[in-house]
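Enquirer: this is a predicted model, with the sequence first.
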Amino acid sequence: MNETSGFSINGYVMALLVLPALQIATVLWLLTWQGGLVALVAIILVAVLWPGFFMVQPNQGKVLTLFGSYVGTERRTGLRWTIPLFMRRTISLRIRNFESARIKVNDNQGNPIEIAAIIVWSVTDTAEAVFEVDNYESFVTIQSESAVRHMASSFPYDPRDDEQSEVALRSHPAEISASLQEEIQARLARAGITVHEARISHLAYAQEIASAMLQRQQAAAIIAARAQIVDGAVGMVEMALRKLADDQIVELDDERKAHMVSNLLVVLCGDKAPQPVVNSGSLY
């Protein structure tokens, strides 16, 4: 069921017709007690028409129904008047947001993680929000958490070492947010809800493996740093040997080159500052 425009007219125009009739009837009935049939008809008319007035606030919709049948939605703001028999239900069209609860789920590698998300949403079709689901606010909350759980189990927490371009929860926030928004929107479209934004607000390994995973991350960082240091050190040694040969500063045989390379690598790759040793004799 899709939203349609409901019947209503400007409430101020209608009030110009109802209020004078009410005033005339009141004066005739209360002061003279001789209003007769005219006053009685005016009072009955006012009593029948008065319940048709209602107010529509900005970013708000009124869903109109007649004996259980949907007759339309009024979004025009201000004082409105409609048929008094129409039942009116107020639906907020304002943008709302909420943070899902922190849930524990396994990523696609089987690691238990904790995850939560912030979802920004609003009602765009009042008819679907009212008639397609029992409680659209509860529907948004439950389906959003279900989408977060499904999305978290579809991606790894960290990209694998052999697949650096793999989309992961921690390393690709933009791609994960887009995927999460599409997942939630697909679930909430039937309820007339539009998801404006969905982002992860909390992401961490579960407590039972957090310590081990921290050590793993530290080890991976150390290995990556060491690999970069070794690459730089080898380049510097190669440059030093080439520079010595090009400038003809000293001629080194293979054994001396090996000794020099060993010393340079120890100096460049060591964790601590090297202690110089002065050799006052021959190299041999």
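Expert: Happy to help now that I have it. What you see is a predicted model; the values in this text were computed from it and never measured.

Enquirer: going by C-alpha atoms from here, please, whenever you check contacts or count neighbours.
Expert: Will do.

Enquirer: ranges for the helices of the protein?
Expert: 11-27, 36-49, 126-131, 136-152, 173-188, 207-247, 254-269 (DSSP state H).

Enquirer: what does the fourth one rub up against?
Expert: I take that to be helix 136-152. 100-101, 103, 105-108, 115-117, 119, 129-130, 133, 169, 179-180, 183-184, 187-188, 191 (CA atoms under 8 Å, 6 or more residues apart in numbering).

Enquirer: in it, what counts as buried?
Expert: Across helix 136-152, burial judged by 16 or more other CA atoms under 10 Å covers Tyr136, Val140, Gln143, Ser144, Glu145, Ala147, Val148, Arg149, His150, Met151, Ala152.

Enquirer: presented hereafter is structure B, for comparison with structure A:
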Amino acid sequence: MTISKERPAATYNGYLLLLAALVLAGWVISRFISFAASGPSLLGVISLPVSALLLLLIAFGFFMIQPNQGRVITLFGEYCGTERQAGLRWVWPWMGKTRVSLRANNIHSERVKINDLRGNPVEIACNVVWRVADTAQAVFDVDDYRSFVNIQIEAALRTVGARHPYDDMSEEDETTLRGSADVINAELQAELNDRLKVAGIVVDEAGLTHLAYAPEIAGAMLRRQQAEAVIAARRKLVEGAVTMVEMALNQLSAKDVVHLDDERRAAMVSNLMVVLCGERDTQPVVNAGSLYQ
């Protein structure tokens, strides 16, 4: 496929041509008034149609360009360049003038159901900010560049979503869709820029706006996440309890409060761990006898 490349178009200042058209229109009107007053002359009969034709020629060549817009100029199907200068411009009337917006466009994609790296069905959507960088490619190298952008957004979402798991189920530190938002967004933007460069489109920003397990597995995954949260909380609780028991035994020995043999130390550790790790309030038992009763 031949890749088009944008180049400047040869257009003319429309304000100067507008001034010329007004002068020519005044001359044509004055000729009509002169004909009505003194009758036609040979010079007037020849010059008046020519002047009127020239006036029409100038009038149909004007076109307006708004800020951040461009006009792709063609001559009988041949690309003649792109005019980006805002204001009133003029070209020959038989040249085509296709309007192309150079402003930033914002697209919020539909939710797409994909399978992540581990095969779990996931619903995903994104927001993309894009603009036309090369008008020649946007007009001539793809059929409809706006529709092309929409389709490539969905394709890029499927590609990036399939490269990573939704969540990290292992102990390894890996990139996930849920936990590595900056990495996923940068990867999605790079994927879109690579896909859309054929249409002269540049993606300025891309980011996920929706990410969730598909409804058919959402309940099971929620229970798994709850179990992981409980396990993490228990692990933290046990680590704290072990530290507190160790501190208690060390301080009792250092201050010579009580001397315990191995059996009694084990019993004390067991009781402290039950008290510190239990979910319910413990009921103390007062020992009114000796240490070993």
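Expert: That came in fine, so what should we check first? Just so it is clear, the structure is predicted and the values come from calculations on it, not from any experiment.

Enquirer: TM-score for this pair?
Expert: Scored against TM-score structural alignment, normalised by the length of the first structure, the superposed chains reach a TM-score of 0.97; 283 aligned residues with a CA RMSD of 1.1 Å.

Enquirer: as JSON lines, the helices of the first structure with distance to Asp161 of the first structure would be great.
Expert: Below are those laid out as JSON lines (distance: least, CA to CA, whole Å):
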{"stretch": "helix 11-27", "distance to Asp161 of the first structure": "68"}
{"stretch": "helix 36-49", "distance to Asp161 of the first structure": "74"}
{"stretch": "helix 126-131", "distance to Asp161 of the first structure": "45"}
{"stretch": "helix 136-152", "distance to Asp161 of the first structure": "19"}
{"stretch": "helix 173-188", "distance to Asp161 of the first structure": "19"}
{"stretch": "helix 207-247", "distance to Asp161 of the first structure": "9"}
{"stretch": "helix 254-269", "distance to Asp161 of the first structure": "24"}
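
Enquirer: which of these is buried the deepest?
Expert: Ranked by mean neighbour count under mean count of other CA atoms under 10 Å, these are led by helix 126-131, which reaches a mean of 22.

Enquirer: so which bit of the second structure is it matched to?
Expert: Mapping helix 126-131 of the first structure onto the second structure (TM-score structural alignment) gives residues 135-140.

Enquirer: kindly report the same for stretch 67-83 of the first structure.
Expert: The aligned range for stretch 67-83 of the first structure is 76-92, by TM-score structural alignment.

Enquirer: start to end distance for the matching stretch?
Expert: Stretch 76-92 of the second structure has an end-to-end distance of 12 Å (CA to CA, to the nearest Å).

Enquirer: quick one: it to chain centroid distance?
Expert: 31 Å (CA atoms, centre = their mean, to the nearest Å).

Enquirer: could you do stretch 86-106 of the first structure as well?
Expert: With CA atoms, centre = their mean, you get 13 Å for stretch 86-106 of the first structure.

Enquirer: do the same with stretch 225-234 of the second structure
Expert: That offset, for stretch 225-234 of the second structure, works out to 34 Å (CA atoms, centre = their mean).

Enquirer: what do you get for stretch 251-264 of the first structure?
Expert: Taking mean C-alpha positions (CA atoms, centre = their mean), stretch 251-264 of the first structure and its chain are 60 Å apart.

Enquirer: against the second structure, where does that stretch fall?
Expert: If you align by TM-score structural alignment, stretch 251-264 of the first structure falls on residues 259-272 of the second structure.

Enquirer: ok, and what's touching the matching stretch?
Expert: Val245, Ser253.

Enquirer: again with stretch 30-46 of the first structure
Expert: Val18, Leu19, Ala21, Leu22, Ile24, Ala25, Thr26, Leu28, Trp29.

Enquirer: let's go with 10 Å and repeat that
Expert: Residues from elsewhere that reach stretch 30-46 of the first structure (CA atoms under 10 Å, 6 or more residues apart in numbering): 17-29, 47-49.

Enquirer: and the residue nearest the centre of the first structure, how far from Ala116 of the first structure?
Expert: Compute the mean C-alpha point of the first structure, and by CA atoms, centre = their mean the closest residue is Ala198, 1.4 Å away. Between Ala198 of the first structure and Ala116 of the first structure the computed distance is 10 Å (CA to CA).

Enquirer: test my guess that Val257 of the second structure contacts Ala248.
Expert: No. In terms of CA atoms under 10 Å, Val257 of the second structure does not count as a neighbour of Ala248; the distance is 11.0 Å.

Enquirer: where's Asp247 of the first structure relative to Ile209 of the first structure, distance?
Expert: 57 Å.

Enquirer: aligned to Leu22 of the first structure, what sits in the second structure?
Expert: That one, Leu22 of the first structure, aligns with Ala25 by TM-score structural alignment.

Enquirer: number of nearby residues for Pro276 of the first structure?
Expert: Using other CA atoms under 10 Å, Pro276 of the first structure is surrounded by 7 other residues.

Enquirer: give me the distance between the counterpart of it in the second structure and Thr176 of the second structure.
Expert: In the second structure, the residue paired with Pro276 of the first structure according to TM-score structural alignment is Pro284. Pro284 of the second structure is 48 Å from Thr176 of the second structure, where distance means CA to CA.

Enquirer: kindly report the same for Met95 of the second structure.
Expert: 53 Å.

Enquirer: ditto for Ser34 of the second structure
Expert: Taking CA to CA, one finds Ser34 of the second structure at 84 Å from Thr176 of the second structure.
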